[in-house]
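Enquirer: Sequence and predicted structure, then a few things I'm wondering about:
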Amino acid sequence: MTFRFPPEFLWGAATSAHQIEGSLDADGRGESVWDVFARRPGAIEGGGDGSLASDSYRRWADDVELIAGLGLNAYRFSVGWSRIVPDGRGRVEKRGLDHYERLVDALLDRGVTPVLTLNHWDMPQALMAGGGWVARSSVDAFAEFTTAVADRLADRVEWWVTQNEPWIIALLGYQLGLHAPGIRDLGASVAAGHHVMLAHGAGADVLRAHRGVRAGVALSLFPCDPATPSAEDAAAAWGSDGYVNRWYLDPLAGRGYPDDMREHYERALGRELTEIRDGDEAAIAGRSDFLGVNYYTRRVMAAAPAGDARPFPWQVAGPSGDVARTDEGWEIAPDSFRDLLLRLHRDYPFPLLVTENGGVFGDAPLHDGRVRDTRRQSFLRGHVRAMGEAMAAGADVRGYLHWSLLDNFEWSLGYRPRFGLVHVDYPSGRRTVKDSGRLYARMIAAGTADVEESEDA
């Protein structure tokens, strides 16, 4: 049956500052950890960096017109932390705040709801002198940054995401070293992830001093399924769920960090988790007015072989076989998206905002200028339908923000992966709305995924 989304539903797209802005030396911006990381040989596929990105710091007004032209009524963007507090602490750069104020006002003038993210991975490099997120002082630095942005924009911005994907920051930035700042230390990753969560609580406390503000955190959530019906693989899937999902969901919901995962960490590290102090879990709990859901795919898990050297007794085993995949090899699994939303509705007491959902598809403009990205269209339609099914079954989902508005700088993968509803020709900056963007516009106008194919599709 066709599901009709409510009139107040937020339909939008998402970006992040470092991935689209470029102009790294403009208006007093300080260095971020990604500026420094990108200079490491081999750190970025193709050897690129964020100095150009999608050139949106200069082309922001054009991008607002794109947003309005697609009929979006919401836009998630992030504020570049190092644009606002170039030295990490202390001095606030007014020119950076002026830029984001212009963006917010232009969105509001066009009836577009701003969804503002504070930290989308671009911590000022100056804070690395004290250890970055490994240092507890990072929590105070983030609260000061939040205060500077909120004092300027909280009278106009209702939806605030404090932190984007704490697990990815901890995993790729501090455990595996594949993202900035490039640290490879399990203990450092535990401390970093915990301090990001503490910073969410501190930032939410700052934001809630302003009337009418909603504060949330965006989590990268991956349903974890066993590779076989065996008890061993079921235990592996549950352990993976603790590592990826429950370690962040439970403290937000006031349950503290899950005991089973704490035991896994302490066994792997050979020590107690002294980073988590008395009162910390209480400082995280009860500070989320909504939960941001970033969903891309699921994890199929198996028990690790006996004697394996990995820190936890599980491994990613699939999916295997002939399944639909993005160009990055990720399984396209909209049913898992539906099930995730229903699980969150059942187990965690938050209104939900889908803050990211998308896939890598490398379609380029053809001879007629059109980008006929049929696979992204199928992806989009399937996931919006799945979201509608979850809402029909009771899930409290307030909006859907597709990742992403624009093709952009995709972190350590450079400029190869293309996630955008809008194609970007990086040398010229030219924007071309893909057929998926046209489909999304029709879905928004109709309030349902079940729209007919366009005659010119």
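Expert: Okay, I see it.

Enquirer: C-alpha only now, for contacts and for neighbours.
Expert: OK.

Enquirer: Longest helix in the chain, by number of residues?
Expert: helix 186-207 (DSSP state H).

Enquirer: Who are the packing partners of the next helix or strand after that helix?
Expert: Counting by DSSP states H and E, the element after helix 186-207 in chain order, helix or strand, is strand 214-220. Other helices and strands packing on strand 214-220, by 3 or more Cα pairs under 8 Å, 6 or more residues apart in numbering; DSSP states H and E, are strand 159-164, helix 166-168, helix 186-207, strand 290-294.

Enquirer: Pasting the second one now:
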Amino acid sequence: MAKLTFPEDFEWGAATASYQIEGAANEDGKGESIWDRFSHQKGNITNNDTGDVACDHYHRYQEDIELMRKIGLDSYRFSISWPRIIPAGSGKINQKGIDFYKRLVNELLKTGIKPAATLYHWDLPQKLQDKGGWENRDTAKYFNEYAQLMYKELGDLVPRWITHNEPFVVSMVGNLFGEHAPGNQDHQKALQVAHNLLLSHGMAVESFRESGIEGEIGITLNLAPVYANSENKKDQIAKDYSDAFNNRWFLDPVFKGEYPEKLMALYQKEFNQPFELETGDLEIISRDIDFLGINYYSRALVEYDESKLLNFKTVKPEASNYTAMDWEVYPQGLTDLLLSLDDQYTKKPIFITENGAAYDDQIAEDGNVHDDKRVDYLEKHFRAAQQAVEKGVNLKGYYLWSLMDNFEWAYGYNKRFGIIYIDYDNGQNRILKDSAKMYSKVIENNYIKA
């Protein structure tokens, strides 16, 4: 049997996010987040679901860590709830919130699992949103103060830190498309939010260096390699704009200290002053990071559309397979993306901080969950990742999304990404899916069949 082997020090993990799994929305001094507010407004979420209880991980974290041990995870990526730590976003600190994450991290370490902490996975304190949220430059300052507190409290326990998860989604999906909290639909607002998010990232990296704690820090960007639907010149223009909007608007400032010139020129023509950019901002944003985290789910196939501001629209190829999210299954895109990042942006370590698929999982008559499509999806993406390693990409680890089924943002509990099934109707019972058993073998062997 031919084997595709991973490097000896390759790390296998799984990822979650605070609002999606913790529950305990109003317990132990936690403040309200924008997702608490957004999910309680009727019509925003499928079935009017909320994250009030979610997977009840706040109370069941020990049980969940035992399942991580059973699967064999090397590392666990979780996010810290800012309003659980500082309920108003600035000012008074909630010690009970800090204590929860200390218990979580110590339990992980005791079990031999490396903690990887994300400082921001979308649950902004509502009190800061009331003051303008990420559109307000002061929020970057408050985020930096929160980051400094977490380094102080957990810096000796957590070896890997991620400042932000998917600033594209926070800025564009939350403030341009209006599908996520806070639900705005304003292009200039979205651009200002994106800039302030990146600014806060750079400030938090600087604070990490100044803290003197050991460990590594980076950022997680959701990236999709862009392909033109044809060779014609207009579709190539569409490809360039799509790549600039989805990928380079975040990659370029972090690695090159600049925004994509062509897109910036278009925004300046459209909006005159697209967003507030102060002298020195880009220098802060491009502070040296230790690694890049990437979230990959699918590719973007685009064609020219002159009716759009950015001249592109996405195309859905009919012959492809799709997940329950209606995302095309395209493993080659992961290899292409990793090679492109290695070639154009960084030789530093890269971690796949999310990759996975939602399917309509059911409990079978034998009491198990046979998620064959997810098994196939994951195996193909493991091969795609290994291909990139073989070609010289400095890929250091892979975090599967997600450890467990959870509150899938605007979709509520309607979409299941987990390798652990959560039986919401039966006491939140946890069941290891076939994909978890497959993943366990991959981790144990450190290879995938060719």
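Expert: Sure, I can see it. This one's a predicted model, so the numbers in the text were calculated from it and none came from an experiment.

Enquirer: that older thread, hmm, who's touching the longest helix of the first structure?
Expert: 132-136, 138-140, 142-143, 146-147, 150, 154, 162-163, 166-167, 169-171, 173-175, 213-217, 248, 269, 275-276, 280, 283-285, 287-288 (Cα atoms under 8 Å, 6 or more residues apart in numbering).

Enquirer: Which ones among those map onto helices?
Expert: 138-140, 142-143, 146-147, 150, 166-167, 248, 269, 280, 283-284.

Enquirer: Among those residues, the buried ones, what's the ChimeraX command?
Expert: Written as a ChimeraX command, the selection of buried residues from these, which uses 16 or more other Cα atoms under 10 Å, is:
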select :138,139,142,143,146,147,150,166,167,248,280,283,284
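
Enquirer: thinking again about what came up before, nearest to residue 56 of the first structure, out of the helices and strands packed on strand 214-220 of the first structure?
Expert: strand 159-164 (20.0 Å; Cα to Cα).

Enquirer: could you measure the closest residue to residue 137 of the second structure other than its chain neighbours against residue 374 of the second structure, distance?
Expert: Excluding the flanking residues, the one nearest residue 137 of the second structure by Cα to Cα, 6 or more residues apart in numbering is residue 196, at 6.0 Å. Plainly put, residue 196 of the second structure is 36 Å away from residue 374 of the second structure if you go by Cα to Cα, to the nearest Å.

Enquirer: Who has more neighbours out of these two?
Expert: Set side by side, residue 196 of the second structure and residue 374 show more neighbours around residue 196, with 28 against 23, by other Cα atoms under 10 Å.

Enquirer: Can you tell me what the more buried one aligns to in the first structure?
Expert: Mapped onto the first structure by TM-score structural alignment, residue 196 of the second structure lines up with residue 195.

Enquirer: gap between its match and residue 182 of the first structure?
Expert: Distance from residue 195 of the first structure to residue 182 of the first structure, by Cα to Cα: 17 Å.

Enquirer: Which residues does stretch 432-443 of the second structure contact?
Expert: So stretch 432-443 of the second structure is in contact with 12, 70-73, 368-372, 374-375, 419-421, 448, going by Cα under 8 Å, 6+ apart.

Enquirer: hmm, try it at 7 Å
Expert: By Cα atoms under 7 Å, 6 or more residues apart in numbering, the surrounding residues in contact with stretch 432-443 of the second structure are 12, 71-72, 368-371, 374-375, 419-421, 448.

Enquirer: now do stretch 278-296 of the first structure
Expert: Contact with stretch 278-296 of the first structure is made by 197-198, 201, 204, 214-222, 251-254, 256, 337, 350-358, as judged by Cα under 7 Å, 6+ apart.

Enquirer: list the contacts for the residue nearest the centre of the first structure?
Expert: Geometric centre of the first structure, nearest residue: residue 164, 4.8 Å, by Cα atoms, centre = their mean. For residue 164 of the first structure, the contact set (Cα under 7 Å, 6+ apart) comprises 119, 120, 217, 218, 219.

Enquirer: What of residue 414 of the first structure?
Expert: 44, 45, 46, 48.

Enquirer: Just give me the match in the second structure for it.
Expert: By TM-score structural alignment, residue 414 of the first structure lines up with residue 412.

Enquirer: Looks to me like that match is in a helix.
Expert: Yes: according to DSSP: H, G, I helix; E, B strand; the rest coil, residue 412 of the second structure belongs to a helix.

Enquirer: Roughly how far does it sit from residue 95 of the second structure?
Expert: Where residue 95 of the second structure is concerned, residue 412 of the second structure sits at a distance of 30 Å (Cα to Cα).

Enquirer: swap in residue 159 of the second structure?
Expert: In terms of Cα to Cα, residue 159 of the second structure sits 22 Å off from residue 95 of the second structure.
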